[in-house]
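A.B. asks: Okay, predicted coordinates and the sequence, questions at the end:
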Amino acid sequence: MGKLSGIRVIDLSMFLPGPMLTVMMADQGADVIKVEPAAGDPARTQGPFEDGHSIWFANLNRGKASVVLDLKSEAGKAALADLIRGADVFVEGFRPGVMARLGFGWDDVRALNPRIVYCSISAFGQHGALAHHPAHDMTVQALAGFLSVNDGPDGTPAVPGVPAADVAAGLTGLAAVLMALIGREKTGQGDYIDIAMFDSLLPWGAHIAGSALTGGPSPRSDNQRSLGGAAFYNVYDTEDGRHVVLGGREIKFARALLTALGRPDLIALAEAEAGEAQAPLIAFLRDTFRTRSRDEWDAFMADLDVAYAPVLDFAEAFAQPHIAERGLLCGVHISPAIRFAGETYTPGPVPPLQGDAP
């Protein structure tokens, strides 16, 4: 029995943020019914595939059931209304106003079920100047300021490797839904949650955006301690064209490495302000790391107390013993990060075929 056994979720979301929210609920025993149009969730068609299923789709929709409904038809509307009457949570990821036009806005749904928790997920929220601006993850990251510091040495922003706005919305939405379910135990009433990818991402910049928040200059990656301006929080090339990182700025790490490299005279530079003051130390480390291969640096660092790591690709990352020891993979499924003592995880049933709900 999962922690959310007995909770029924109606999930009208597709792609990434909403399905991430609801698969975390399904992993904990919630009964999640995915409502899809005839064309299905577009993630179903995104390769690569395993046993006929998209691995992306499988990881975000395992353990759910699927119903296919045409919400522009009277039969489809009636079927969705029946599902809502027996549900605890309703999740949708359409543009603002779409659900209301279909007859399933917050007022419509709570009239059918006053106890339901209704969560809308959109790029910029249900109101505001940007509410109707079309966007996926990178658009949100650009408008939230994050892409400006996701840049290379020449200052040009790069396409982000992680869809941080999508993920932030999924995690924030999950927290909000669970809070609302707890609140319902006290009031007996459901709630409405307006989750925006933009809103969810902004707090993730609190550690770097301080100067901009106070009316000062915006952060630049080349002078920020956690964005590339500090020698011991940086990425370095190796002799074989690979990369390693130093990922801890505490002076004990600088002392350990620079002493081992025979340059204790540079330790003081590791305590200087990020940016120009640390440039000589960054230059020394760049030259030094280029003298050996990544594997040779792994061996050199093995006995040193330094926050160091090789930059691994996904195949290398998944092959690490740590992954197996903690049970973080189950076939092609990435195990939930949320696990409870004394409980073991096995993935839910294969991802649903369209319309497989009884």
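C.D. replies: Perfect, I can see it now. Numbers count the residues shown, from 1 in each chain.
A.B. asks: Please count neighbours and contacts with C-alpha atoms only from this point.
C.D. replies: OK.
A.B. asks: Any figure for the gap between G29 and V332?
C.D. replies: Using CA to CA, to the nearest Å, G29 is found at 20 Å from V332.
A.B. asks: Do I have it right that L102 meets D70?
C.D. replies: No - the pair L102 and D70 does not pass the contact test of CA atoms under 8 Å, sitting 10.5 Å apart.
A.B. asks: So the nearest residue to G355 once chain neighbours are set aside: helix, strand or coil?
C.D. replies: Excluding the flanking residues, the one nearest G355 by CA to CA, 6 or more residues apart in numbering is V67, at 4.0 Å. Secondary structure, DSSP: H, G, I helix; E, B strand; the rest coil: V67 is strand.
A.B. asks: What of the one 10 residues further on?
C.D. replies: At K77, secondary structure determined by three-state DSSP is helix.
A.B. asks: what number of residues lie near K3?
C.D. replies: 13 (other CA atoms under 10 Å).
A.B. asks: and what of R184?
C.D. replies: R184 has 16 neighbours, counted by other CA under 10 Å.
A.B. asks: list the contacts for it?
C.D. replies: Going by CA atoms under 8 Å, 6 or more residues apart in numbering, R184 touches 115, 190-191.
A.B. asks: returning to what we had before: settle it for me: which of G29 and V332 has more neighbours?
C.D. replies: Using other CA under 10 Å as the criterion, G29 and V332 rank with G29 on top: 20 against 13.
A.B. asks: what sits against that one?
C.D. replies: Applying CA under 8 Å, 6+ apart, the residues near G29 are 1-7.
A.B. asks: another structure for you, compare them:
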Amino acid sequence: MNATTGSQTGASSRSSALDGIRVLDLTQVMSGPFCTMMLADLGADVIKVENPAHGDQTRKSWGYSVIGDDSRAFLSLNRNKRSIRIDLKTETGLKQFFELVKTADVVIENFRPGVAARLGIGYDAVRAANPQIVYASISGFGQSGPYASYPGYDLIAQAMTGVMSVMGEPGGRPIKSAIPIADLGAGMFCTIGVLSAIRARDRDGEGQYLETSLFESALAMSVWESTEFWSTGESPEPLGSANRMSAPYQALQTADGYVTVGANNEKLWRLLCKALDAPELIRDKRYADNNARLNHRDELAADLEVHLKHRDTDEWVEILLASGVPAGAIRDYKYVLTHDEHVRAREMVAHLQHPVEGDVAVLGTPIKLHGTPVEIRTAAPLLGQDDDVILTGEHDDLTEPQ
């Protein structure tokens, strides 16, 4: 896939799903840019409004820079967008911003609560300029409540929601999810909220304000952990790779590594024992049903590994899949992003041409709309790349909002 090729096969001639929707993106770092990137992939015209001095924080200070000054972290989250420089602390900057508000459908910000209002660009001011606007705020802990003023970081949200208390191996030091689920979750929930608000506006003719937070997003994903607490009255503990609701459903050791096995119902449990040539496990009362297997999870893993250690991981994957048991090898990102044929077939790696960096690899989209295909069109913009076109209105469609 390249900058001009859609991310799905069988592309339709219809417009993109969000064609005609204009988004003013006041966000930076991860949660907000992830949200606006999804909207841009879906066809929205996302205009990234950046500080003239340094732009998005991730341009210079996060991750790796390869050729130019912009980091690969920034490039990975800001494709399909346009960039303009506006100093929102000046009268000229505010005038430019509100001229754009009149043409926009959505404004998204992830300032700390209260900052947007102090700058004069909060929801009330924006709604006065454009009553149909959908205005979204992402923050660390929400716009209200005792934690509202706390700094919003993924690490802190994972800690304070209980996520870190269940990560890692039993008895180990606290660890966080390597994937920043609070940040990315907030971005996804905000995207859902924005799309819902656009639908409501198109139906009722009224815009609205919406918000989400890193804290609430991480907590909302704690489905099994909250279920365990409400079922037992006890705080869930770390389980390594095991599952809270079924067993065996985890990584198990083989002769040369680990295989993940998902035998999470009675049929699959019996198929697993048959594939392992271990009928004695089916007869073992400790493993008579799912509740019993959960109560003897550690013993079960040890007994399964006695059999699994006789073959290599790839052999077991082949045997288990042929037997109807869900299984997979644990891969690293080098393998996944360069060798995995399924990743290639599903177009989950895209290549874009950047004016400074040249060829830039980015992740594809998991959203496969077959009627209005999602497109990965352009690399992340240079700071202020679109100032002349957008701020002067030259060759730019500054129409009224949809």
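C.D. replies: Structure's in. What do you need? Note that the coordinates shown come from a computational prediction; the quantities given were computed from them, not determined experimentally.
A.B. asks: Go through the contacts of R184 of the first structure and give me the one with the most neighbours.
C.D. replies: Within the contacts of R184 of the first structure, most neighbours by other CA under 10 Å means R115, with 22 neighbours.
A.B. asks: Once you drop chain neighbours, what's closest to the aligned partner of that residue in the second structure?
C.D. replies: Using TM-score structural alignment, the partner of R115 of the first structure in the second structure is Q132. Closest residue to Q132 of the second structure apart from its sequence neighbours, by CA to CA, 6+ apart: G207 at 4.1 Å.
A.B. asks: thinking again about what came up before, please give me every residue in contact with whatever residue of the second structure lines up with the residue nearest to G355 of the first structure.
C.D. replies: Matched across to the second structure, V67 of the first structure falls on I84, judged by TM-score structural alignment. Residues near I84 of the second structure by CA under 8 Å, 6+ apart: 47-50, 383-387, 390-391.
A.B. asks: what do you get for R79 of the second structure?
C.D. replies: Contact analysis of R79 of the second structure by CA under 8 Å, 6+ apart lists 37, 40, 376-381.
A.B. asks: Kindly recompute the last result at 10 Å.
C.D. replies: Counting by CA atoms under 10 Å, 6 or more residues apart in numbering, R79 of the second structure touches 3, 33-34, 36-38, 40-41, 46, 352, 354, 362, 376-381.
A.B. asks: Where does the nearest residue to it once chain neighbours are set aside sit, in terms of helix or strand?
C.D. replies: Leaving aside its chain neighbours, R79 of the second structure sits nearest to A380 (4.1 Å; criterion: CA to CA, 6+ apart). For A380 of the second structure, there is no enclosing helix or strand under DSSP states H and E.
A.B. asks: Show me what the helix or strand harbouring L294 of the second structure is packed against.
C.D. replies: In this assignment (DSSP H and E), L294 of the second structure forms part of helix 290-295. Judged by 3 or more CA pairs under 10 Å, 6 or more residues apart in numbering; DSSP states H and E, helix 290-295 of the second structure is in contact with helix 297-308.
A.B. asks: So the residue nearest to Q132 of the second structure is in contact with A200, correct?
C.D. replies: Yes - assessed by CA atoms under 10 Å, G207 of the second structure is found in contact with A200 at 7.8 Å.
A.B. asks: what is in contact with these two at once?
C.D. replies: V134.
A.B. asks: rewinding a little: name the nearest of the contacts of I84 of the second structure relative to R59 of the second structure.
C.D. replies: Closest approach to R59 of the second structure among the contacts of I84 of the second structure (CA to CA): L383, at 8.7 Å.
A.B. asks: which SS class is the counterpart of that closest one in the first structure?
C.D. replies: For L383 of the second structure, the aligned position in the first structure is occupied by Q354, per TM-score structural alignment. Three-state assignment for Q354 of the first structure (three-state DSSP): coil.
A.B. asks: Which residue range of the first structure does stretch 213-220 of the second structure align onto?
C.D. replies: Residue span in the first structure matched to stretch 213-220 of the second structure, by TM-score structural alignment: 196-203.
A.B. asks: So which bits of that stretch are buried?
C.D. replies: If you call a residue buried by 16 or more other CA atoms under 10 Å, then stretch 196-203 of the first structure has these buried ones: 196-202.
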